[in-house]
Structure formats: structure tokens, C-alpha cells
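Student: Next input, structure requested:
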Amino acid sequence: MAEAVPLFYGDRAETENASDFIKVFNRSMLFLNPLSTDTQKIQVLANYLGTGSPAECWYDDLTATQRASWDDVVKAFNDRWPTTKSATLTSEEYQTELLDHKMAEEDVGAIKTVGHQKVWAHVKWAEEAMELARLAKIESGPTLIWQVKKQLPKAVRKLLDEEYTTWKKFMDDVKDLSTSKLKQECEEIEERKRKDEEQDSRLMQKLEATKRATTADITAQLQRLTIGQVAVSRTSPRASPSTTHPNTRFTLQQTPRRNTPYNQPTEEVKEIVRKGLEQVPHHPNDEEGQRKYMAQLTAWIMKHGDSAWVTEYTPYPLKPGTAMVCSGECFRCGMHGHRSRDCPTAEGDASRLSRNETVWRVLCNRTLGPFNRNIAYSIRLVVIDDQGNETGSL
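Tutor: This is a model prediction of the structure:
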């Protein structure tokens, strides 16, 4: 069956190619009448030009010399509609296309249609990549192989060799990949991803629970504190610490008492503690200060864990509304006016400092001494009697 020849208009439409038209016309003439003369071809050509089109006007204006032979007509045609030169990309531009030619994760193990044939997606990708490598003139060497290989889905990369020296070997291995192994790798990767996500979810839940617990503890303390004073209720039927809590005498993080002599801190240790105080500033007892304090506590827990020990390398946040560190303060409540062993706050009282803050204040005082004693504001506890009246400061 003869190839259909579309009408030619010659109006530079994007869907029309003058050179292709002449080729299709010649093929049609050879099929219909291989023995047709030049005169017959020239006469038939008029029937394939659009009515009133620039092409028909050109045909009507042909001179006798231009109509002398079919070759003369073709020459006149090409002079009127010269072949448009195709854009030619450089090797570097083809290499850029090659790097942009990626295999999607969802295409692993999928089927694509090429023409009327169904092929595996990784096979289609490999053939296209190989063609780009040929156009870039790098198919005989290892140029860009490791970059392209690195961009492949993880399931594909795991089944390939570590190194390749030519694109042909690389692409042949991709095309020869077992689809069953590819699907198995994908399933294993998804399973590991699911387990990692579950583990991350559990960790985030734990961090959120820790944060809520810390926030609740701070809120409870804020309800008992003011900048200048803290109320300590004596209406509770709780027994004295000496009877109810026989082991509440102050100890540092429950470490056993050592009989070795106390060693003076070195200048290096002092500098570490000074920098620690700078890293965790003591905020005022206002809304902004409390917000920053809560952020400090959360950051400390996330970095060190809620059961970590306090050392000179893990400076701990200071509660807003308490006395300046190293100012002769009580290490139990963070206030002035009494020594730690005489602190009127009971174990578990909301006015008491956390164990970690107590340890940090003791560590700072032992390392640096009470160097802030003469510049710190005096902040004291106020005792409230059974009727809620202030009975004096401690």
C-alpha cells in the first residue's frame, strides 16, 4: 500500500517539514509508478500542494527552465524551502542530560511500553542512558559512570558491581538485573525503613513525654515562686525530714564518701566551669525568662538524657527567681539567709531545687568559690504560718 502524502502548504507551520515532504512524495511515486517520467512527476506534484497556499503560488511561478527536469524542480523547491539545520548539542550538554536522566524509585520492577512492546523500566532506562553516552562520546570509558550509578535507586545499586570501566558493561549489567531480586531488595528496604520510622516515632514519644513532665514540674514550681521570695507552707502533716526521710542528708548524686583528700581544681577545670556558666545563662523570673529556662531544660535533656550526671562538662540550667550562683546561696533551695543543712524546705517540696541543679551549684562553688557574694541581691525564703500569714524571713 502506498504511503499517504500529506498536502504541502509551505507556510512554515511547525507541523510541516519541507524536506520530509519531498522524500515522502518521491517514495510514493516510486511505489505507484516506478517508471514515471520527470514530466509526470512534475505534473502530479501540483496535486499535493495546498490550494491558495504559498507552495501553490511557488509552483505556478516556476519558469520553463525550472520545469525542465525533476531535479530542477527539486532544486527550486529546496532553494525556496531550504533544509533547517538541526541543533547539535556538545558533548558537555549531552553529559548534563545523562546526569539528569534518573531512574525513579517507583519504576523499580515496573513495566513500560516502548512503541508496541512492553519492557522492564530499568531496561528502558539503560538503553536511553547508553544512547546519551554515545552522543556524548564517552561510551568507551568510565566517565560519569560512578555519578550516574550513585543516583540509581538503592535496590538497583546493591545488585551491581562496585566499579565499571565502560558504559556498555555498566548498561548490560543493569539490563540483565533479575526483576525478582529487584523486588525482593525493594521489600527489604521498605521493611528496614518502616522499622526505622517506628523507632524514631518511639524516641519522639519518649522525648515528648519527658518534655511534658519537665514542663509540668516547672509550672508547679512557678506557682510557688516569686522573684523576691518563696512561700514555704508548714501546714502539711508531713513529718520532719529526719524522721520520714532518714537518708535525706545532702550527698552529690549518691556517690559514696571518699576518704581521699580534696584536690584543688586546676585552672583548666575552672575555665571549663566559667564557660559552662556562660553557655547556660541565669534568666530573670518573668514570662520571657521562664520560656528560655524551659528551652534550656529541654535542650539539656535531649542532649544528655534525663538520667545523666552533672559534671563540669554538662552545665545545668539555673531556676529563675533563685539566687545568683556562687553567692553563698543554699544549695537546697537556691536562696540566701541560711546554710544548706539548715534549709527549711522538706524533701519533695516544690521550693526545692532539682538534684541536678543542686549538684551544679555545689560544683561551681567548690571550683570557683563564692565570687558573687558581694554583688548578688539577697533573695530569701518567707515562711507562711497555718493562717497564711508571713512570720518572718529565714
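
Student: Please count neighbours and contacts with C-alpha atoms only from this point.
Tutor: Will do.

Student: Which helix or strand lies directly C-terminal to the helix or strand hosting Cys57?
Tutor: Counting by DSSP states H and E, the element that carries Cys57 is helix 54-60. Once helix 54-60 ends, the next helix or strand along the chain (criterion: DSSP H and E) is helix 70-80.

Student: can you pull out the strands in this protein?
Tutor: In the chain, the strands defined using DSSP state E lie at 111-114, 117-120, 229-233, 380-384, 390-393.

Student: Now distance to Val24 and mean neighbour count too, for the ones you listed, in a markdown table please.
Tutor: Output for the strands of the chain, formatted as a markdown table (distance: least, C-alpha to C-alpha, whole Å; neighbours: other C-alpha atoms under 10 Å):
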| stretch | distance to Val24 | mean neighbour count |
| --- | --- | --- |
| strand 111-114 | 25 | 13 |
| strand 117-120 | 27 | 12 |
| strand 229-233 | 99 | 20 |
| strand 380-384 | 103 | 21 |
| strand 390-393 | 109 | 12 |
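
Student: Of all those strands, which one is nearest Glu197?
Tutor: Glu197 sits nearest to strand 111-114 of all the strands of the chain, at 29.3 Å, using C-alpha to C-alpha.

Student: Check which residues of the helix holding Cys57 are buried.
Tutor: Neighbour counts over helix 54-60 (16 or more other C-alpha atoms under 10 Å) mark 55-56, 59 as buried.

Student: So which of these is the closest to Gln296?
Tutor: The nearest member of these to Gln296, counting by C-alpha to C-alpha, is Ala55 at 81.7 Å.

Student: Going along the chain, name the helices of the chain.
Tutor: For the chain, the helices defined by DSSP state H cover 18-32, 38-45, 54-60, 70-80, 91-100, 121-135, 145-150, 154-158, 167-175, 179-222, 241-244, 267-279, 287-304, 355-368.

Student: angle of the fifth one against helix 121-135?
Tutor: Taking axes from the mean of the first three to the mean of the last three C-alpha atoms, to 10 degrees, one finds helix 91-100 and helix 121-135 inclined to each other by 170 degrees.

Student: For the comparison step, fold the sequence that follows:
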Amino acid sequence: MDMGGVPVGQGLPGGRRMSYPDISTLILAESLMLLQLAALVFVTGIRVQGVMQGPRAWSIGLLAYALAEFSFTIVLKGSPQAAFLPDLLATIGCGAFIIGLDDFADRPRRWPLIMTMLGVHVVSLYAFSVLWPSYHARLMVFSAMQVIFCAAVLISLTMRVQPQRRLGLSLFRSLAYGWSVINMLRMALALVFPLEGSELHHLRELIFYVLVLFFGIWLALGCLLLIHERIASDLLYATKMDLLTNCLNRRGFTEALQLEKRRLVRSWMPTSILAIEIDLFAELVDKHGQESADEALMQFAKVVREELRDVDGFARMGGESFAVLLLDADRAGAHKVAERLRRRVEDLVLYTASGPLWFTVSIGVAGLPPVTFELENTLEEAQQALIAAKQAGCNVVALAEGRLPANA
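Tutor: You can find the predicted model right below:
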């Protein structure tokens, strides 16, 4: 968003003159629009400040852009000594956007990069605006900084996100690439047509500020889209996750079964399910209290996650009941996993305000029959095996169809 002076041309060859809209009026309208968009992003950021970081920095960036546009209209009115101010404000806006993206991605702020950009820009703009006034030199420096800014934005956007959050990041990437190309073209045209007083120069700058208008609008829309997608993604995550144990809930596990079922249709492999229940959980609550019982649930979930692979699924089905989806594991392999879990829980001791806390689990194991895909039936078989394990006594692993191997 370079705000350098734009002298009006003297005409085209042959004495013909071209009529253009007044640039100062266009830029003033842009500044007012950016100011309103900054206010919108700021208010939205306040409402979601407990969910994410970044929107308030973006609003500061948009505000700096708006002030840069407004101050440029003052420069056009006849204050060339302040020609460096619009560019400086725009650079501050770029830094605010980089900070906002770093906060949004939960990564450390890149203060060295931001301060270097700002320092280089301040020195160069002061030199080419006050000491050795040169519009084209100032333009070249500003456009080069904008390209660096876009590169920093693209680095900020290298993050893995859920499919529901990809549209906003794609829009920001497109804006970064597009703004880089626009500034590089502007630098090239400034080298090819350096005369400030020509009609072509005036036309070039008019086109640039029209593009600035669209860039500012889409930048604000990109911010709002990122906020919306983050909220929607978090809400979707919350509907599929158990907040206490940070594993899937029943709905999330059902969707995981459906997803794995579609994969099995394409490429079948042995798959097993464990149905797990903490033994005598009601008595545990009565003796140690709900807070200690919640701690037991969290520690149990931690043990299970340590024993499972990243590709396996783990869910709290409700209360003290859990389920595990084991990929590429037949029933014998699933039984070994279940035994390891049973032993680790059996050896687990929690120290609570009411004293040491021990608990055990019973586990039902079921394997998917060869070349079948109905994982829902396998889950029911594992739950039936769990019932058989509870009937045989606590701290037992049972295979489907009622086979009860001895605990090793």
C-alpha cells in the first residue's frame, strides 16, 4: 500500500489528455472503508478472545492501513514533507498482521523480522523523503518490503489444519501471492516508465490504488473467514470429543467406525475393537469423591493413549465405559494389547486427599471376521464380551463368544 506522491500528467503525445477519477477522493473512500472493516474485526476479536488470539492484531493492522490511506490524502493536498508517514503506517500494519498470524497459529512472534522490516523502512523512507527526495526510490523500497511481508505471511500459513479451516488459509495465500505480483509489477513499471509527470504514470497509480481497495476488502474478509472457520472447527471438535479425557466421545467414535468401514471396503485388513469399563466405579465415587473419580478417568485415558498407536481410535462411550479401535490387529493381537492395558491399570496408584486410590478394568475383545466390514457388529460383540468379563469377576479380559483366557 505505497502512499507516495502521484503528480498529475501533462498529457499524451499529440496534445490529447486523459480524464481520470480523482485519486485523493478514491483513497479517502478506501481509508473510511478500511476503518469500518478494522472496527468490525476488532469487535469480532473481542467476542472470541477466549477462543483464539490474532484478531485484535489484525484490526490494528487494518487501522494502520486506514490511517496510511488517510494521511496520503494530506500528502496529496500539498504536504510533501510528510510523504514518508503513509508508508511507515502501512509497514506498521504489515507487522501487526504478521503478529496476528503468529498468534493465531500459536507460534512465537517474529519480533526480529518485524523490527528489521520497520527499521530498514524507516531509514530508507527518511532518506528518500527528506534527505534525497525521490518518489521512485521510495516506491521501490516500499514495494520490496511488501514482497517481504507477503513472504512472511506465507511462512505463517504453513500449518496443518482440519479440512473445515482450509478455505480461509487458501484465501490468505492467494492474497499474499497476488499482492506480491502486484508490487513486483509496480516496481517493473516504475523502472520502464520512470517519468512522474506522465499520463501513463497517473494511470498506473490509479490502477494500483483500485487494486489496493480490493486487497484491503479481501484482507478483512480473510480475517473474518479465519475467525469463522476456527470457531466452527472448535464447535465441531467439541461435538466429537470428551472434554474430560480429551478422547473421542460416542459420536466421534461412531464417525471413526464409519470412516474405517469405508477404508476397509477399499482395502481390507484385520481390525479389532476393545470394550473397556472401570470396575466398581460407583463405589470409587462414593469412597473418594467425584473429583478423585475424574482424576482416575483422566489417568486411565493417559495410560491408554500411551499404549496405543497414532492410527488407533480411542473413545469414552459414557460414564466409565470406553472403546478402542485397533487397526491392522487381529483378535490375538488385540488380546495382547488388552492384557497390557489391564496390567498397567492394575499397577496404577493415584494419591488423593482421601488416600491412595486403586482401580481395575474389565475388557471385552472382538475381531472383525475375515472380509467383512460391519464394525458396528464387532463393537456389539466386544460389549457382549465385556459383559461376560464383568460376570466372571473384575479385572478380566474376555474374548468374544465367551472365551475367557487366563490372566497372565
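
Student: Can you give me the TM-score here?
Tutor: The pair, once superposed, lands on a TM-score of 0.29 when counted by TM-score structural alignment, normalised by the length of structure 1; 186 aligned residues with a C-alpha RMSD of 6.8 Å.

Student: rewinding a little: would you convert the buried residues of helix 54-60 of structure 1 into a markdown table that also reports distance to Gly392 of structure 1?
Tutor: Shown next, in a markdown table, are these (distance: C-alpha to C-alpha, whole Å):
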| residue | distance to Gly392 of structure 1 |
| --- | --- |
| Ala55 | 112 |
| Glu56 | 115 |
| Tyr59 | 118 |
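
Student: Need the strands of structure 1 in CSV (columns: distance to Thr358 of structure 1).
Tutor: Output for those, formatted as CSV (distance: least, C-alpha to C-alpha, whole Å):
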stretch, distance to Thr358 of structure 1
strand 111-114, 66
strand 117-120, 67
strand 229-233, 17
strand 380-384, 17
strand 390-393, 22
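
Student: Same list (the helices of structure 1) but as TSV, adding distance to Ser393 of structure 1.
Tutor: As requested, those are exported to TSV (distance: least, C-alpha to C-alpha, whole Å):
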stretch	distance to Ser393 of structure 1
helix 18-32	104
helix 38-45	116
helix 54-60	108
helix 70-80	109
helix 91-100	76
helix 121-135	81
helix 145-150	71
helix 154-158	70
helix 167-175	82
helix 179-222	20
helix 241-244	21
helix 267-279	29
helix 287-304	25
helix 355-368	22
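
Student: all helices for the stretch 201-350 of structure 2, in order.
Tutor: Assigned by DSSP state H, counting those that start in this stretch, the stretch 201-350 of structure 2 shows helices spanning 250-266, 281-288, 290-307, 331-346.

Student: Out of the ones you listed, which is the most enclosed?
Tutor: Mean neighbours per residue, mean count of other C-alpha atoms under 10 Å, is largest over these for helix 331-346, with a mean of 19.

Student: who does that helix touch, helix- and strand-wise?
Tutor: Secondary-structure packing of helix 331-346 of structure 2 (3 or more C-alpha pairs under 8 Å, 6 or more residues apart in numbering; DSSP states H and E): strand 271-278, helix 290-307, strand 361-367, strand 397-399.

Student: Next one: Ile92 of structure 2 relative to Val210 of structure 2, how far apart?
Tutor: 21 Å (C-alpha to C-alpha, to the nearest Å).

Student: Which one's more surrounded, those two?
Tutor: Ile92 (23 against 14; other C-alpha atoms under 10 Å).

Student: what about that one, helix or strand, and which?
Tutor: helix 84-104.

Student: relative to helix 84-104, how tilted is the following helix or strand past that helix?
Tutor: As assigned by DSSP H and E, the chain's next helix or strand after helix 84-104 of structure 2 is helix 111-126. Orientation check (the same axes, to 10 degrees): helix 111-126 of structure 2 against helix 84-104 gives 170 degrees.

Student: in helix 111-126 of structure 2, what's buried?
Tutor: Buried residues in helix 111-126 of structure 2, counted by 16+ other C-alpha under 10 Å: 114, 117-118, 121-122, 124-126.

Student: Among these, which one lies nearest to Ile23 of structure 2?
Tutor: Taking C-alpha to C-alpha as the measure, Ile23 of structure 2 lies nearest Leu125 of these, at 22.0 Å.

Student: which residues in the stretch 51-200 of structure 2 form helices?
Tutor: Using DSSP H, counting those that start in this stretch, the helices of the stretch 51-200 of structure 2 run over residues 55-76, 84-104, 111-126, 135-156, 166-192, 199-240.

Student: how near is Ser174 of structure 2 to Val153 of structure 2?
Tutor: Counting by C-alpha to C-alpha, the gap from Ser174 of structure 2 to Val153 of structure 2 is 11 Å.

Student: Give me the residues contacting the host helix or strand of Leu37 of structure 2.
Tutor: Using DSSP H and E, Leu37 of structure 2 sits in helix 23-47. The contact list for helix 23-47 of structure 2 (C-alpha atoms under 8 Å, 6 or more residues apart in numbering) reads 54-56, 58-63, 65-70, 72-73, 76, 206, 209-210, 213, 216-217, 220, 223-224.

Student: Nice, that's everything, thank you.
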